[in-house]
Every structure is written in structure tokens, then in C-alpha cells.
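Chemist: build the 3D model from these lines:
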Amino acid sequence: MELIASHRPRLEHLKLVVSLKDLNAIEGGSMPLLHHLNLEIANHSTPKISFGKLPLLRSAVLSDLAHLCVILPWVQLTSLVLDQVYQYECVPILQQTSNLIYCELRLRDYPGNTAVVTIPCLESLVLKSFKLSYTAEHLESFITPALRRLIISEGLLGHEPIRSLTGFISKSRAKLQEVRITGRRSVPKSSYREALQSVPRLSFSQREFGGRVGEDDSEFESDTNSSDT
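Modeler: Predicted structure coming up:
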């Protein structure tokens, strides 16, 4: 970590898998050129770590407990991935991300009681399931008027997936161009197509998002005109 600390002024991309104790070595130091941060922290304590001035930071991937351990200039971010998080933990962060364009959440467990958060500039929202063992509605926590692309596991749409989707679109007043439903489905494709006729591109994938964080599953996408199973 001391070596990384010595290179802080020149870093543009930084990926760390560390303990919070190790992270203390670079706390408070400015990284004036840092554009992307990928951070995984396996333990948590208070107070949170601040990286100091990060004037060019626009993209962050925070895994495990990292989102609970660091203070970042959230308002600067245009891309944010939070991996292995509870939805209620995301809300305080997302309330500060007014310039966010891309957001990906890999969610743990039941969402609990979460406040509604408006993300005005968000164009792409990806909701993945981390070891999904329940069915609960997650979209009710979001208002995204600029949204163009939604990728979501059906298990995160609650017990009435169609109602959840149409209610979300109506509430956000979003003009979605693409919706992709992933994982096991209880609702036939034809029902989605009938309910989402205003969406130009509707597709389905059997994959339950078990891959790497931030991984695009487009190559696994099924044909929208294939069988209704």
C-alpha cells in the first residue's frame, strides 16, 4: 500500500482488494487524475475512510463492504456499481448521485423498508440478484425519468412482475427503449410483450447474473421471438 500511496498523483485507474486497515495507508491523500475506482473491502469499522480530493473521479465499483467504508464525491459519478449490498444501504448513496447515468446493483436478501430515491439523469439501470432466495419488489424505490434501459431479474419484480414494471414506468414517466428480463420466469413472454408494447426492444435471458461484477450478459440473451417459455 505504501507503493500505491507514492504513485497517487499519477493514478488514473485503481483496483484494490484490501482490508480496511490496509486502506488507511492512502487515506486523505489526493489522487488528482483518478477516473475509475474498483474497491473490495471484506471488513467494516467506523469512522469511514476518505480518499481526499478526487476531482476527476467519474466511475466506481464497490464490492462487499466497501460502500459502507468509504466516502466518495458521489455527485461527480456518472457510473456506479454496488456489489453484494442490501437495497436500504444503497439509498443514502444514490440520493447523492444526481449526475449518475449508469447504475448497477447486485442485491442481497430482502430489501426491507427503503425510501424512494429519484435519480434524474439515470439512463441505464441494472438490478442483479446475489444468491436470490426470495421474491420481493425492488423497483418501487426508484424514480428515473431519463431511463432508457432496464435489466432486471424477474425475482426482483415481486409477486406481480407485470404490475411492478408498468407501475415503475408510469411513476417515472420514462421512455424506455430496452427492457431485459433475466433468470427464471413465472410470467410468459407474451404477457410481457402485451404489457410493454411501448418498449421497442424487449428481451429475455435465462442467466441469473451469476458472473463477474459489471459483466454484460448480452451474449446470453434469448431471441425475443423465440418460444413463450
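Chemist: going by C-alpha atoms from here, please, whenever you check contacts or count neighbours.
Modeler: Noted.
Chemist: mind checking the end-to-end distance for stretch 149-163?
Modeler: In stretch 149-163, first residue to last residue: 18 Å (CA to CA, to the nearest Å).
Chemist: err, stretch 16-36, not the other one
Modeler: Stretch 16-36 has an end-to-end distance of 11 Å (CA to CA).
Chemist: how about Ala66: what's its closest non-neighbour residue?
Modeler: Ile41 (4.9 Å; CA to CA, 6 or more residues apart in numbering).
Chemist: in which helix or strand does Arg180 reside?
Modeler: When elements are assigned from DSSP states H and E, Arg180 belongs to strand 178-182.
Chemist: hmm, back to that, the residue nearest to Ala66: how many residues sit nearby?
Modeler: Other residues within reach of Ile41, judged by other CA atoms under 10 Å, total 22.
Chemist: output the contacting helices and strands for whichever helix or strand Val61 is part of.
Modeler: Using DSSP H and E, Val61 maps to strand 59-64. The helices and strands touching strand 59-64, judged by 3 or more CA pairs under 8 Å, 6 or more residues apart in numbering; DSSP states H and E, are strand 36-41, strand 79-85.
Chemist: one more, for comparison:
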Amino acid sequence: MPANGLLFDDLPRRSAPGAHLLDGFALPVAAGLLQAVQAVTAAAPFRHLITPGGRRMSVAMTNCGRLGWVSDRRGYRYDPIDPESGRPWPEMPALFGDLADRAATAAGFPGFRPDACLINLYTPGARLGMHQDRDEGDLTQPIVSVSLGLPAVFQFGGPSRRDPVTNIDLVHGDVVVWGGAWRLAHHGVKELRDGSHPATGQRRINITFRCAGGGR
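Modeler: Have a look, this model is predicted:
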């Protein structure tokens, strides 16, 4: 286990460790991250996507980087073009890439170079159902997820929907990294409780980094 990482001790053991909570890892750069989020959303505003089944997602989102994750009646996919503007997604801020690389390295995944960054906006009542991140082109690379603002309960299961689910309290500055044997673990976020945070007000910002292109 890396010195800067905390293995999820209460998760059942599988073939290899690979799920880590880095307590407060992003705190030193949290203010800069939020400023960068403002710059990204000025060019590509938050929006509520529609699932292939026609449901409006309660979590608003946007993207930056070479590829952006989108959802509509045609399905889930990564696309280099923002469908709302018809332009490429904003460039990923250097601070984002640096943090993602350092967090992945601390969790035992050196050399992480994400090409996609999803920025999710939660307001009280928003939630994210249990799902797998499997639209990416390179499943050998980890997921790096940064929490800013209001606290949330992160739900982390396993590759099967029948696997036990662990509830993990996340606060401002926490980073979660999962990969390896845990890369296709089901995960979600419980309904966000009402509250206010000095940095974000009545909001939670989640910044998630992926390798989506598979080298293309």
C-alpha cells in the first residue's frame, strides 16, 4: 500500500489491491481546481444529460480534455466535440493533469495520462446510481475521482451487481483511485444532503479522470 494512500480495508479481498482513498490529497490545490472548473464551464456549461432510456440525469455535468463523455437517446459514448456548441471540448487544465498523475502514482498506478475529464455538479437531492465505467478505450488504466465542496457518500461495490457495497464518506479534497482488479467495480453516490460549504456553497463538484481513447 502506498504511503500516501489508504486501502479500503473493509472491502473483500480479491485478486489484487487497487482501490484507494487518498484523504485530503487535493486540498493544497483545491482553490486552483475550482478556478479551473469555472474557466472550463464558461466555455462548456454544465448540462443535464439524457440517458438512452429517456431519463434526465439529476447530476449536471460537462467535460474537458481531448474526449468528453456524452449520453443521449443514441447511447453512452466519448466524443471529441461538445454536442451543444459544435466545438471541441475545452483543453484540460495543466493543474488537472498534474493532480491526476500524482494521485494515480500515489495509489500505485504510475504513468497515468488521462485524455478525458468529466466534471459533475451535484446539488442537494442529486444522486448517481450504481454503475460501471466501461466506455473507456483502455481499461488497464485507473479512474481518479476528486471531491470538492459538500460531503457525499460514495458507494463502492465489485464487478458483479451482487457484490457487497461499502459506503465511504468523502469530504472536500478527498481523492479516490481505483484500477487493476477493481477497475470495473460498480460504484455510485447516494443522494446529496442539503448543506453549504465555504468553497462551493450548496454544491458538490466531482472531477473524474479517465483514459478514454485507448491510444487512438
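Chemist: let me see the TM-score of these two.
Modeler: After superposition, the two chains reach a TM-score (TM-score structural alignment, normalised by the length of the second structure) of 0.24; 99 aligned residues with a CA RMSD of 6.3 Å.
Chemist: now the element after the strand holding Arg180 of the first structure, going C-ward?
Modeler: Defined by DSSP H and E, the subsequent element after strand 178-182 of the first structure is helix 189-195.
Chemist: sorry, back to before: helices or strands next to the strand holding Arg180 of the first structure in the packing?
Modeler: By 3+ CA pairs under 8 Å, 6+ apart, strand 178-182 of the first structure packs against strand 149-153, strand 201-205.
Chemist: tell me the angle that strand makes with strand 201-205.
Modeler: Taking axes from the mean of the first three to the mean of the last three CA atoms, to 10 degrees, one finds strand 178-182 of the first structure and strand 201-205 inclined to each other by 20 degrees.
Chemist: what's the angle from strand 178-182 of the first structure to strand 149-153?
Modeler: 10 degrees.
Chemist: for Met61 of the second structure, which non-adjacent residue is spatially closest?
Modeler: Nearest residue to Met61 of the second structure, sequence neighbours excluded (CA to CA, 6+ apart): Asn120, at 4.3 Å.
Chemist: no, scratch that, I was asking about Leu95 of the second structure
Modeler: Per CA to CA, 6+ apart, closest to Leu95 of the second structure is Leu33, 7.1 Å.
Chemist: that neighbour: neighbouring residues, count only.
Modeler: 21.
Chemist: name the element it belongs to?
Modeler: helix 30-43.
Chemist: try Ile162 of the first structure
Modeler: If you go by DSSP H and E, Ile162 of the first structure is part of helix 161-172.
Chemist: buried stuff in that helix?
Modeler: For helix 161-172 of the first structure, the neighbour count (16 or more other CA atoms under 10 Å) marks Pro161, Ile162, Ser164, Leu165, Phe168, Ile169, Ser172 as buried.
Chemist: do you know how far the last one is from Ile143 of the first structure?
Modeler: In this case it means Ser172 of the first structure. 5 Å.
Chemist: do the first one as well
Modeler: Per CA to CA, Pro161 of the first structure is found 17 Å from Ile143 of the first structure.
Chemist: got it, and the second one?
Modeler: Here Ile162 of the first structure is placed at a distance of 17 Å from Ile143 of the first structure (CA to CA).
Chemist: returning to what we had before: which strands and helices sit next to the helix holding Ile162 of the first structure?
Modeler: strand 142-143, helix 189-195.
Chemist: rerun at 10 Å
Modeler: With contacts taken as 3 or more CA pairs under 10 Å, 6 or more residues apart in numbering; DSSP states H and E, helix 161-172 of the first structure sits against strand 142-143, strand 149-153, helix 189-195.
Chemist: how about CSV for those, with mean neighbour count and distance to Leu202 of the first structure added?
Modeler: Converted to CSV, these look like this (neighbours: other CA atoms under 10 Å; distance: least, CA to CA, whole Å):
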stretch, mean neighbour count, distance to Leu202 of the first structure
strand 142-143, 20, 20
strand 149-153, 22, 10
helix 189-195, 14, 7
